[in-house]
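*Asks:* Sequence below, structure please.
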Amino acid sequence: MSLFSPLFTSLGSLLTHLADGLDVAFGASATAAAIVVFTCVVRLALHPLARSAARGERKRAELAPRLAELRRKHGKDPERLKQEAAAMYRKAGSSPLAGCLPMLAQLPVFYVMYHLFSTGDGAGNLLEHTLLGAPLGDRWTDALAHGGLVGGRGLVYLGLFALVGAVATWTYLRGRKTVAAPAATGAADGPVPGMAAMAKVMPLLSFGTLVTAAVLPLAAALYLVTSTTWTAVERALLQPLRTSQEQTGSLVDRQAEGRAEEQTEGRAEEQTEGRVEAHAAGRSNGQAKGQAQGRARSQARSRARSQAKGRAQGQAKGRAKGRAKSRTKGRTSAT
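*Replies:* Take a look at the predicted model:
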């Protein structure tokens, strides 16, 4: 590490001067406050790289459907696929690593800061200062040994863990939506092997900061928590740059299609219910008409039978009277 010793010494000196300037406001905790402020200043200086990475991610997302089409056409010819993909990226002014290189450029800075705050190398007595009575060089196990979980030092770590947990939960909820977005848009090139497992694991990685903060020195934990919080807020603010217009349009189209389908289903259900009701009403009317016609026919038959019976009875009576008169006349003549 002798090669980086001058750098660590310069950063340590800068941190000491910053702590001296914050001593009036924070007192014995000025060095801890200086770590937070110094981390925010460095992250602010790296913000242009973060914006560049977000734009690169957006460009890759916009080119993803075209890349999927090339894979379908030239999947059996890797050399042709490589040439066509290179031509596509060249025409779009992008590359397959768009969004990755700016993030990689930040890694050396993160390493230097982590080394500075975890070892105190070149920073003099940095780790001998305290935060609300908890030494910056101690770990959570040291706090538990001096006062227990709810002791003075333990409460400092509990507050730190509460902040980490809140940020991790927020990151977890946002991460689930981000990882699920490709599945929702219906990736044209089919599911990526292992994507389902990654979709379950990735959002949970944010809670790993809790474990890391518990095993690192308090100074390094402060840097980690500050940087993690900055990253979460920064990614949320840069999300519009990270989301492609095609994905946004697809989401709007899916929402419109969903509403249209719901309206169509509603109208179909109403029409179906109307037809069922009309059919039921028709059956009821038909049954009523049939019953009325049946009663009318029955009554007509009954009247016809009565009339026929009356006529038959009248004819029989007439014949009987005629025969009786004939007999009476015959007797009279004989006499």
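*Asks:* all contacts plus neighbour counts: C-alpha atoms, from now on.
*Replies:* Noted.
*Asks:* for the helix or strand harbouring E234, the distance to its chain's centre please.
*Replies:* Assessed by DSSP states H and E, E234 sits inside helix 218-237. In this view, helix 218-237 has its centroid 24 Å away from the chain centroid, taken as Cα atoms, centre = their mean, to the nearest Å.
*Asks:* Quick check: the residue nearest in space to the middle of the chain vs V167, distance?
*Replies:* In the chain, the residue lying closest to the centroid (Cα atoms, centre = their mean) is K177, at 3.8 Å. To V167, K177 is 16 Å away according to Cα to Cα, to the nearest Å.
*Asks:* same thing with Q315?
*Replies:* According to Cα to Cα, Q315 and V167 sit 113 Å apart.
*Asks:* One more: K329?
*Replies:* Applying Cα to Cα, the value for K329 to V167 is 134 Å.
*Asks:* again, but for L160
*Replies:* 11 Å.
*Asks:* and those two? which has more neighbours close in?
*Replies:* Ranked by neighbour count (other Cα atoms under 10 Å), L160 and V167 place V167 first, with 21 against 18.
*Asks:* and this one, so I can compare the two:
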Amino acid sequence: MDTTTLPVVGPLLHGGADLLTALTGALTPVGGGFAAALAVVALTLAVRVALVPLSVLQVRAERDRRRLAPQLAALRRRYGSDRERLQRAAQELYTSERVSPLAGCLPVLAQAPVLSLVYTLFTHATIDGAVNVLLDATLVGIPLGHSLLVVLAGPLWTHAWVVLVLLAVLTVVVEASRRAALRWNPVTQDGTAPAATVRVGTAVARWAPFVSVVFAAVAPLAATLYVVTSAVWTLGERAVLRRVLR
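*Replies:* Alright, predicted model coming up:
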């Protein structure tokens, strides 16, 4: 079944394709052969600007969780291994302080539909029965619909350095963001949790941010551009907002 022919999905994809095509045309006089890639970057920046209010909520939530950390630690000491009572008490604390534990997820959740749109636009040869002209767009000779794996396995392998550079930038930015987050909101160890649970939690916290790098390596180049641009924006945005909302 071709999902691009579904009643709701088809028009959305057509709209996204038309938007990227229009942006590419507008940027061609300036960007030349880079116009299509710049169009994806411009779309990403537009989305991130629109999501600034959600990012403000996220940073405020981080600040509030840091402020409540001593009280949460006291609750953990008080209730020990009684997880049910601890969760109930923590929720009551969040409610009384008007802090949402889920606020930190809002920017990621809001971006998911746009990233899915970009991914779909560059992985389908046709959209609702029409030829997908976006697949003709390239960056330094690599079609924006090709992933790193496809590039390495094909005749364009000599151009793989383009994707590898993007992945290297993403890795550095993700690590910088992770360290900045730890400085802003240090993780407090739960003394009541089993040692094995603590080790697993620490490992997940250490490596989970790099899932985006793995995704970028197997996604179409257009989606990789989106992820890298968004990650760079996030690093700079958080640095500004954390200073302003301290």
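*Asks:* about what we covered before: got the contact list for the helix holding E234 of structure 1?
*Replies:* For helix 218-237 of structure 1, the external contacting residues (Cα atoms under 8 Å, 6 or more residues apart in numbering) are 32, 35-36, 39-40, 43, 114, 117-118, 127, 135-140, 160, 163-164, 167, 171, 209, 212-214.
*Asks:* Is the closest residue to Q245 of structure 1 other than its chain neighbours part of a helix or strand, or is it coil?
*Replies:* Of all residues not flanking Q245 of structure 1 in the chain, E62 sits nearest, at 7.5 Å (Cα to Cα, 6 or more residues apart in numbering). What DSSP: H, G, I helix; E, B strand; the rest coil gives for E62 of structure 1 is helix.
*Asks:* how about the helices of the stretch 51-200 of structure 1, start to end?
*Replies:* In the stretch 51-200 of structure 1, helices defined by DSSP state H, counting those that start in this stretch lie at 78-92, 101-119, 140-145, 152-185, 195-201, listed in chain order.
*Asks:* okay, those in JSON lines with distance to G56 of structure 1 next?
*Replies:* Output for these, formatted as JSON lines (distance: least, Cα to Cα, whole Å):
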{"stretch": "helix 78-92", "distance to G56 of structure 1": "11"}
{"stretch": "helix 101-119", "distance to G56 of structure 1": "9"}
{"stretch": "helix 140-145", "distance to G56 of structure 1": "39"}
{"stretch": "helix 152-185", "distance to G56 of structure 1": "16"}
{"stretch": "helix 195-201", "distance to G56 of structure 1": "21"}
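*Asks:* for those, which one sits closest to F4 of structure 1?
*Replies:* helix 101-119 (8.7 Å; Cα to Cα).
*Asks:* That closest one to helix 218-237, inter-axis angle?
*Replies:* Going by axes from the mean of the first three to the mean of the last three Cα atoms, to 10 degrees, helix 101-119 of structure 1 is angled at 160 degrees with respect to helix 218-237.
*Asks:* buried stuff in helix 101-119 of structure 1?
*Replies:* P102, M103, F110, M113, Y114, L116, F117, S118 (16 or more other Cα atoms under 10 Å).
*Asks:* again, but for stretch 212-231 of structure 2
*Replies:* By 16+ other Cα under 10 Å, the buried positions in stretch 212-231 of structure 2 come out as 212-213, 216-217, 219-231.
*Asks:* same check, this time on stretch 29-38 of structure 2
*Replies:* G33, F34, A35, A36, A37, L38.
*Asks:* which bit of structure 1 covers it?
*Replies:* Stretch 29-38 of structure 2 corresponds to residues 24-33 in structure 1, going by TM-score structural alignment.
*Asks:* now do stretch 223-238 of structure 2
*Replies:* Against structure 1, stretch 223-238 of structure 2 falls on residues 220-235 (TM-score structural alignment).
*Asks:* after superposition, how close is the matching stretch to structure 2?
*Replies:* Comparison of stretch 220-235 of structure 1 with structure 2 after fitting gives an average deviation of 2.5 Å (mean Cα distance after the TM-score superposition for structure 1).
*Asks:* before we move on, what about stretch 34-43 of structure 1?
*Replies:* Aligned to structure 2 and superposed, stretch 34-43 of structure 1 gives a mean residue distance of 1.1 Å (mean Cα distance after the TM-score superposition for structure 1).
*Asks:* joint contacts of L160 and V167 of structure 1?
*Replies:* With the criterion set as Cα under 8 Å, 6+ apart, the contacts of L160 of structure 1 and V167 do not overlap.
*Asks:* Residues contacting stretch 303-321 of structure 1, please?
*Replies:* So stretch 303-321 of structure 1 is contacted by nothing (Cα under 8 Å, 6+ apart).
*Asks:* Identify the residue range in structure 2 corresponding to it.
*Replies:* Aligned by TM-score structural alignment, stretch 303-321 of structure 1 corresponds to no residues of structure 2.
*Asks:* Next, count neighbours for V252 of structure 1.
*Replies:* Neighbours of V252 of structure 1 under the rule other Cα under 10 Å: 12.
*Asks:* Correction: the previous question concerned K289 of structure 1.
*Replies:* For K289 of structure 1, the neighbour count with other Cα under 10 Å is 12.
*Asks:* now the residue lying farthest from the centre of structure 2: how far from A216 of structure 2?
*Replies:* Distance from the C-alpha centroid of structure 2 peaks at R78, with 36.8 Å (Cα atoms, centre = their mean). Distance, R78 of structure 2 to A216 of structure 2, by Cα to Cα: 44 Å.
*Asks:* next one: T24 of structure 2
*Replies:* Using Cα to Cα, T24 of structure 2 is found at 22 Å from A216 of structure 2.
*Asks:* Next: T224 of structure 2.
*Replies:* 5 Å.
*Asks:* Sounds good, over and out.
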